[in-house]
Structure formats: C-alpha cells, structure tokens
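Enquirer: Quick one, what's the 3D model for this:
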Amino acid sequence: MTAPPRLSTRTSRLGITPLLGGALLASLGIHLLLLGFSFKLPPVREENFLSPPLEVVLVNSKSARKPLQADALAQANLDGGGNTDLDRRAKSPLPATAVDQRESGADRAQQRVRQLEAQARQIMTRLKSEQSLPNMQNATSPTDAKPVEADPRPISLVARSLEMAKLEAQISREYDAYQKRPKRMFIGARTQDYVFARYIEDWRIKVERIGNQNYPAAARSQKLYGKLQLTVSIKSDGSLDDVEVTRGSGSKILDAAAVAIVREAAPYSPFPEEMRNKADILSITRTWNFIPGDQLSSND
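Expert: Below is the predicted model:
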C-alpha cells in the first residue's frame, strides 16, 4: 500500500500553499495602492439649488375654465379679459408709499392726554351713577318695595359712602383744576395741523433769520457742526413759555446756542383766533442743523 505524499514542514505548520500566499500578497498590494489615493467630491454651489423667482400677479376676477396657455401666474384662473389685444398688465400710476412706523413723542403725548381725559370722565360718571342709585331706591313707594333684611353692618355702609363721596370730590377738584389749566397742543415735525401750519412756518423763518444774524462765535471759530432737537412752547400772546433740548447734538456749545437763539427771537406773533380756539400753548418739536458755511437751518 502506497503512503500519501508528505508535505513540507513549513506548509503543514501554517496551512498556506504558495498559490494562496501569492493571492494574499496581491490583495495586500492592491489595498495599499487604493489607500494612497484620495477621492474628493466637486464643490456644490448654493445657487444650483435655488429656484428662479416666480412672478405672480393678482387678478380681481376669475373664470371657471382654465386657460390653455397661461401668460402669468395668479391666485385664480382667468381666461381672457381686458379691452385690448396687446400684451399688457394693469399697473398702479401711484408710486409705492413707504410706511413710516415711527411715531413722534408729541403724538404719543397728545394721545395719552386724550386717554386720561376719557378715563376721568368715565370715573366721574360711574361715581355719580352709584351715588344716585340709593336715592332712586328710596324714592320707590313703600307698597311696591319688598322687605329687605337690615344690613348687620351699617357702620361699614356709612364708611363706604363717605369714602365714595370723598373720592368723587377729590376727582372732581382735580378734573376742574385740569380743565382750568391752559390747553396745550403738541406739534411734531411729521404731523402738522393745517390750522397751525402757516404759523409754524413763519416761526421757523424768524428763528432761522435771527440764528444766522447771531451765529455763535464759538461755533464759528471752532468749526462746530451738528444737529439737535428742540421743543419750544409758545403762549397764545406770542411770549415764550419754555425751551427744552429733547435730543442734544453732542456739543454743549451748539445746544446752548440753539436755546439762546430761540430766546433771542421771542416774542413771536400772537395766535390767530382759530388757533386760540384750539390751544393756549403751542409746543413745537423740530430738528435744527448747524451746517458748514456758518448757517442755521431746519429742514423738518
């Protein structure tokens, strides 16, 4: 009986044939070669993913039939319409109006005064109605009135009535004092009542003339320029009531010079009759500019 062939000591010990070893070496070489290369994706531009803008028109009519070939996108189907065969779209002849959401301090103050007056009237009306209610109940005939149990705390009712009477008297005194105070009208740079427009324009021209004739020497010598906001209060007889720097220029010299110019230009013209019917004191808020050339101007 023939004995099987005997493998070499190296092959039998590791279990790897020369063919298998060559395949492993080739695989290892290929992997090392692949690891030596780096793959990088091309850069992606954002505009490639952005869709082109859509133009949408608003129509004021619609049709049940969908147009075969639409000329524009709209919120509803509209097939035909108009009085011309040309390719035209309706446009507004007016320019776009910029919405100014800024509200001046003068407008807020005027609105707050109206709110406080309305609240005072409501409180006085409610107090008077509550005070007259017991009198109406006492005027009811005894035969129609139903028996009511006596309040076990009459002292508290008396105290409450006295407190209400005291509160009503206090509110009435304060409201009467408020009504006797001079009526103030606040005019900002962006809101001008037509009744006051002519007066304010004449006042601005006078202040500018006096300011340019008496331009501050310190501002001229130091070449100081800037802008500031003043609130000037004028009485109905044209006399000056108050001047306040509501927004400074950053220079004390310019701020003081502006106040001095307004005081120097006083007194101003008395209010016309139509203005006196609306206000006893007119408070004007404007921006004043000290500009190169040593000039004072207000372009509000």
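
Enquirer: switch to C-alpha atoms for all contacts and neighbour counts from now on
Expert: Fine.

Enquirer: Which stretches in the stretch 201-300 of the chain count as helices?
Expert: 217-222, 252-265, 273-276 (DSSP state H, counting those that start in this stretch).

Enquirer: Quick one, which of the ones you listed gets closest to residue 173.
Expert: helix 273-276 (25.1 Å; CA to CA).

Enquirer: Counting by contacts, list what the closest one packs against.
Expert: With contacts defined as 3 or more CA pairs under 8 Å, 6 or more residues apart in numbering; DSSP states H and E, helix 273-276 has these neighbours: helix 194-213.

Enquirer: got the buried residues for the helix it packs on?
Expert: 196, 199, 200, 203, 204, 206, 207, 208, 209, 210, 211, 212 (16 or more other CA atoms under 10 Å).

Enquirer: quick one: which two of those residues are the most distant?
Expert: So, the buried residues of helix 194-213 by CA to CA: farthest apart are 196 and 212, at 24.4 Å.

Enquirer: here's the other one to compare against:
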Amino acid sequence: MKEEIARKIQRYAKKPRTKYVSSSTKAYEYAPYINQWVKTIERTGDLNYPDKAKKKSFKGEVMLTVGINKDGSLHEIKIIKPSKYRFLDEAAKHIVEIAQPFEPLPDTQEPVDILYITRTWQFLPGHLLRQK
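Expert: As a prediction, the model looks like this:
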C-alpha cells in the first residue's frame, strides 16, 4: 500500500506544471510576455499570409491554444474553434510553427513548465493577421 502511494506521488511530481491564459485572463505576471508573443505571431503572419487567401480575398477566424515550454520551444498547437476554411486553420498552425522558438517563459511566483495561450486569430483583407 505504501509503495502504491509513493508511486502515485512520484507520478504526480513528474507532471508538468501548466498555466492556461486567454484574452480575458488577468494574468498580469504574463501580460508582457503574451503581448510580445502576440506581436511575434502577427508579424510572422503578415509576412507569411496564405497565398490562397491573398488571391481570393478569403477572411476568417480560427481559435488556437498554443502550448509553450519553459525554454520557449513549442509544446503543442490545438485548434479549438476552426474557421470555415481548413486552409486558414492550417495556415494559423504553420504561422505559429515558423514563429518559434519564442522567448523563454518568465520567472514568476508560480513556476510553470508549459504556458497555454488561447487566442482567436483573424485573417483580414489586406493580408493582415490580427488577434481578436
């Protein structure tokens, strides 16, 4: 019984410490980091706007959750709410992938191994990617 409890404690201790933030989160400790991250994604998106969207003036929104490891590397990307166009969903993921590596996560009072950021991204006329 004691061994079983010890194993469970060890497994729990090995789990990564995570934090979830969205545009409505008041996570002031992460505000400067998230603002810089958004600028990086927008700049990368503007420079790598999908050709198909440029040619046909497609526009749309896609909601992503992006997991960033403590060292700034990409942990994962999840599409939470897809756009009407699959190619925009894939373009949003691609933009995040080519924008990495990101800055390492900031040191905070609550140590975090993976920061999950949820944002809605808008593909707009004029070849602009903006956070909603």
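
Enquirer: that older thread, save the helices of the stretch 201-300 of the first structure as JSON lines, and put in mean neighbour count and distance to residue 9 of the first structure too.
Expert: Formatted as JSON lines, those follow (neighbours: other CA atoms under 10 Å; distance: least, CA to CA, whole Å):
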{"stretch": "helix 217-222", "mean neighbour count": "12", "distance to residue 9 of the first structure": "107"}
{"stretch": "helix 252-265", "mean neighbour count": "18", "distance to residue 9 of the first structure": "106"}
{"stretch": "helix 273-276", "mean neighbour count": "13", "distance to residue 9 of the first structure": "125"}
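
Enquirer: Report the contact partners of the counterpart of residue 75 of the second structure in the first structure.
Expert: Matched to the first structure by TM-score structural alignment, residue 75 of the second structure sits across from residue 241. Contact partners of residue 241 of the first structure, counting by CA atoms under 8 Å, 6 or more residues apart in numbering, are 232, 233, 234, 235, 281.

Enquirer: and the residues you listed, which of them are in strands?
Expert: 232, 233, 234, 235, 281 (DSSP state E).

Enquirer: re earlier: Throw the buried residues of helix 194-213 of the first structure into a markdown table and include distance to residue 218 of the first structure, thanks.
Expert: Shown next, in a markdown table, are these (distance: CA to CA, whole Å):
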| residue | distance to residue 218 of the first structure |
| --- | --- |
| 196 | 34 |
| 199 | 31 |
| 200 | 29 |
| 203 | 25 |
| 204 | 23 |
| 206 | 22 |
| 207 | 19 |
| 208 | 18 |
| 209 | 19 |
| 210 | 17 |
| 211 | 14 |
| 212 | 14 |
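
Enquirer: of the residues you listed, closest to residue 57 of the first structure?
Expert: residue 196 (43.6 Å).

Enquirer: Just confirm residue 114 of the second structure contacts residue 68, I think it does.
Expert: Yes. Using CA atoms under 8 Å, residue 114 of the second structure is in contact with residue 68, at 5.4 Å.

Enquirer: quick one: contacts for the residue mapped onto residue 188 of the first structure from the second structure?
Expert: In the second structure, residue 188 of the first structure lines up with residue 22, judged by TM-score structural alignment. Counting by CA under 8 Å, 6+ apart, residue 22 of the second structure makes contact with 117, 118, 119.

Enquirer: mind running it again at 6 Å?
Expert: 117, 118 (CA atoms under 6 Å, 6 or more residues apart in numbering).

Enquirer: Tell me how far the equivalent of residue 89 of the second structure over in the first structure lies from residue 230 of the first structure.
Expert: Mapped onto the first structure by TM-score structural alignment, residue 89 of the second structure lines up with residue 255. Between residue 255 of the first structure and residue 230 of the first structure the computed distance is 9 Å (CA to CA, to the nearest Å).
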